[in-house]
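Asker: Coordinates for the following, if possible.
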Amino acid sequence: MNKQHSDLSLSEVHESVDTTGKPRWRRILAFFGPAYLVSVGYMDPGNWATDLAGGSQFGYSLLWVLLLSNLMALLLQNLSSRLGIVRHKDLAQANREAYPKGVNFILYLLAEIAIAATDLAEVIGMAIGLQLLFELPLMYGVLVTVLDTFLLMFLQRFGMRKLEAFVIGLIFIIAVSFLIQLLVAQPDLKEVASGFVPRLQNDTALYIAIGIIGATVMPHNLYLHSALVQTRKFKNTEDGIKKALKYNLWDSTVALNMAFLVNAAILVLAATVFFKTGRTDVAEIKQAYELLPSHLGSTVASKLFAIALIAAGQSSTVTGTLAGQIIMEGYLKLRINPLVRRLLTRLIAIVPAVLVLALYGEEEVNQLLIFSQVVLSLQLGFAIIPLIHFVSDKKTMGTFAIRTFTKVIAWLITVTLIYLNGRMVVEQLRSFFASSSSLGWKAGIILGVSGVVFLLVYTIVYPFTKTAKRASSSPVHPEPAPLELPGNLQSFPIIAVAVDFGKNDSRLIGQALKQGTTDTKFVLIHVVESVAARFINKEIKDEESKTDKIYLDNYARQMKQKGFKVAWELGYGIPSREIPRIVKSQEADLLVMGAHGHKGLKDFIYGSTINNVRHNVQIPILIVNNDQNVF
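Answerer: Presented below is the predicted three-dimensional model:
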């Protein structure tokens, strides 16, 4: 764990996709991708629970909520991408600059809660999908989902475009699965069209509607999109920014409308198969899977349903990981190992799922799924309000600040969301207070709700205050201390050189000699890596160790003939351990190493010696790769 040294959002893939210097159609395609990663959050297992509940209980009547949610999502995601393209900052970074530390920390915690709620839906959805296809107990399925934490680590090694292609492939599987199911169900299109007339029958419909909005317009996607658009390299001119904004709008429109069609397909399927046949009690994914064959006359539809569910959960896993990384690095300037970050997020999601399964059984899991989406909806205001402030600010956005009409629409969306959430909270609290006699719980809930209301008001008002206007942007790094430069520059007294007896040793040793003089002592290092060497160490007398000694002695003799002071030492076992040990024992002042030259899957299989060595030595390391580049 360390404070990050780069203020770039997703620095490992920042501007990794070059859109410049290409024909127009290829440049447009190069911009397509980020919105597809965002769109999977709009069709994750949490959406399924709310769509199934809405379709089976209220028929097609909540389709207008899905459409409204999609329109909200289009506007908000467009604002999010605008922030990243124009200011080159994600939402978390912009918040860190704009709000005081205490408020930022609370906003960070709320964002983490949203990530946990999102991941909870993915965990439960994946577990249900595994249970439906392979009859795996739900508890085991939940625990198995820990393994998919390694998926993103593997995919990122192949680059951003390959990661996007993988996710688009999963989206295609989901879309085709539901298209086939709808063709079998044959819904009445006139009745489907009637569902776009706004109406809410009762409080239950309101609760599900808010869940649909929470599952569709997801707060973590606003953080994610503002970072993902920065993976595209484009000309940072007024014309270049305009084109980037236009192409990203096209990307968002296509991707999010596809997500809307998937969500609508789930709701229409539930309405056609269950509501119209009198099964208004179907609100669980597992129950829908079991009833589909009897209503559609085929088991193929139910299998496709389960496959699509697994694909939805798996694709959402990838984006949840990226969003968690963005939030932690943006708010806290803290970067930890991505695998540790992923495991932490997944464990936070698994704990409540395991507890519910252990205490209440599988029957209550679907309620937990819907509740997670309502939690997401409650977090929306804390992401949307700062976002609107940032993209409205002419001082930082210049000519790309949003227009008055867009600003009014954005604030109307925010007011609508806050009103719906407030109304739902009031209804829930009213029923709780009527049934509970605990004064402690009542007092705690009142204080909590008051705190949330105060924070909402604060995030709205603070950017307009004089304090905010006077506050300067937080620098990427704190002001550095004065440099302590040495008076008399001297070469390194002892230089260690790790050789591997390959074709690049001449280049490696040549670079090492440039760092010293004839008074410098050069120490040649090689490590015998055989299995026997790891156990027997110096006692080994095999052919490899004998040959390696001869080779080292030969290198040393050639260097001595040129007037250099040379010693050598052979290590035994694991290079990442032996090289630091020898460096310390020889009291070297500089270590020169060669890069393996492999990456991606090979690096995953063979490991990275340099990365491990650098954590175990306290001296400078000079790295020379196969192309004679020096790092």
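Asker: C-alpha only now, for contacts and for neighbours.
Answerer: Fine.
Asker: Where do the strands of the protein begin and end?
Answerer: Ranges of strands in the chain, per DSSP state E, are 2-3, 17-18, 232-233, 334-335, 494-498, 521-528, 565-572, 590-594, 621-624.
Asker: Pull the number of nearby residues for residue 103.
Answerer: 15 (other C-alpha atoms under 10 Å).
Asker: One more, so I can put them side by side:
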Amino acid sequence: MNKLINVFKDLGPGPLVAAAFIGPGTVTVCAKAGVNFSYALLWALLLSVFICILFQGMAARLGVVSQKGLAQVMRESIANPILKYFVLAVSIAAIIVGNAAYEGGNITGGSMGLTSVFGTLTHDVGPFHFNFYSLLLGTIALLLLLSKSFVRVERFLLTLVVLMSLAFISTALIADIQWSEFFAGLFTFQQPEGSFLTVIALIGTTVVPYNLFLHASLAAKKWKGEEGVVKSKRDVFIAMILGGLVSMAIVVSAAESGLQELLAPHQLADSLAPLYGNIAQYLLAFGLFAAGLTSAITAPLAAGFVAKGCFNLNEKQEKGVVIFVLLVGVTLSSLGLKSLELIQFAQIANAIVLPLIAVVLLWMMNNKALLGNQRNTNIQNILGALVVLFAFGMSLKSIYTLL
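Answerer: Here you go, the predicted structure:
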């Protein structure tokens, strides 16, 4: 028991990274997968967990050994000026501008969780539609992001992640998992008609490039030395599996909800009450609220880390980027503005940057001068190369679909 307690005491940024990808977008994609295809696409989430363990583990190891963030290492390691500025420019576009667009979705998703329980709280001023829940979430996120104690922020987020995980997993258990279908969907490759884009979405919403930057920077703050590398590996393994379980729980809950179509994530919470009682609705609503709030905090953090590494910003300038991303998100959400074009741009930018950043990360993970005996093994390089090829194909398909 004491060993288990010590493991959780030693947890680092892994759960925060897991919370970063379990945002309202992930809730929506997983819920749609469950509504439209039941358990059949769970294997895609299992594949996503494997990719996350591989690449988030690399990013964390890079941060622990180098004591630098990924963007800073990129800036210092790429000698060719044209290649360097191209990589940094694409990273800036995808992470900072993209996260500003996604931030609106994060805050809106969290607001939907509150709306599902407490009803709407809005006010119309001329053509504008103010959502006070969005302002509330934005204020909470701002206070935490401006906190001078990162440990306090980390503990708050970790607590919220644990509660969110319990909420989603408990909802799935209440909804009565069909275990034979669950394991068939998990370990059998299935692609029902019309499911290809959903498979891409399930993987794309779990394996996101900004988490690589976030993980490296947070790991550098948390640990150092070979002992830190060992702890970071365990942290990544536990957190990514937990994140995968939460995503699978959402798929299961949606599959058992009886919904025929899902237009917004809060519909799932509303649909569970008649079937499994109000407790299921409240658990899922809280999970959606927590998913929105944690992503609303981690997205600006990641943008700040990237900007600092790319431009060598001081702390005040980094905070300015963080606040900018948050304010854009709050504005898009609280005014009810349609941010479809911005979100589409963010998706295109992320689709482009993922294989690019993965290639750069793989290259840096073989730098003996930077990592010494902690550089990649041959097996890690082979698996990483296969993932890069897969990500490149996924990017082409995503861009083609969006355009």
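Asker: how close does residue 106 of the second structure get to residue 359 of the second structure?
Answerer: Note on residue 106 of the second structure: its distance to residue 359 of the second structure, by C-alpha to C-alpha, to the nearest Å, is 28 Å.
Asker: the more surrounded of those two?
Answerer: residue 106 (32 against 17).
Asker: Any figure for the gap between the residue opposite that one in the first structure once aligned and residue 165 of the first structure?
Answerer: Residue 106 of the second structure maps onto residue 122 in the first structure when the alignment is built from TM-score structural alignment. As judged by C-alpha to C-alpha, residue 122 of the first structure and residue 165 of the first structure stand 20 Å apart.
Asker: Equivalent analysis for residue 553 of the first structure, please.
Answerer: 51 Å.
Asker: Pick out whichever of these two has more residues nearby.
Answerer: More crowded of residue 553 of the first structure and residue 165, by other C-alpha under 10 Å: residue 553, with 17 against 14.
Asker: Nearest residue to that one in space, ignoring adjacent ones along the chain?
Answerer: residue 568 (7.3 Å; C-alpha to C-alpha, 6 or more residues apart in numbering).
Asker: Just give me the neighbour total for that neighbour.
Answerer: For residue 568 of the first structure, using other C-alpha under 10 Å, the count is 19.
Asker: ditto for the one 4 residues further on
Answerer: Neighbouring residues of residue 572 of the first structure were enumerated by other C-alpha under 10 Å; the total is 24.
Asker: and if you look at the one 5 residues further on?
Answerer: Using other C-alpha under 10 Å, residue 577 of the first structure is surrounded by 16 other residues.
Asker: Nearest residue to it in space, please, no chain neighbours.
Answerer: The nearest residue in space to residue 577 of the first structure (C-alpha to C-alpha, 6+ apart) is residue 613, at 7.2 Å.
Asker: Need the counterpart of that neighbour in the second structure.
Answerer: So, by TM-score structural alignment, residue 613 of the first structure is left unmatched.
Asker: For the alignment partner in the first structure of residue 368 of the second structure, the count of nearby residues, please.
Answerer: If you follow residue 368 of the second structure across to the first structure using TM-score structural alignment, you land on residue 394. Neighbourhood size, residue 394 of the first structure [other C-alpha under 10 Å]: 12.
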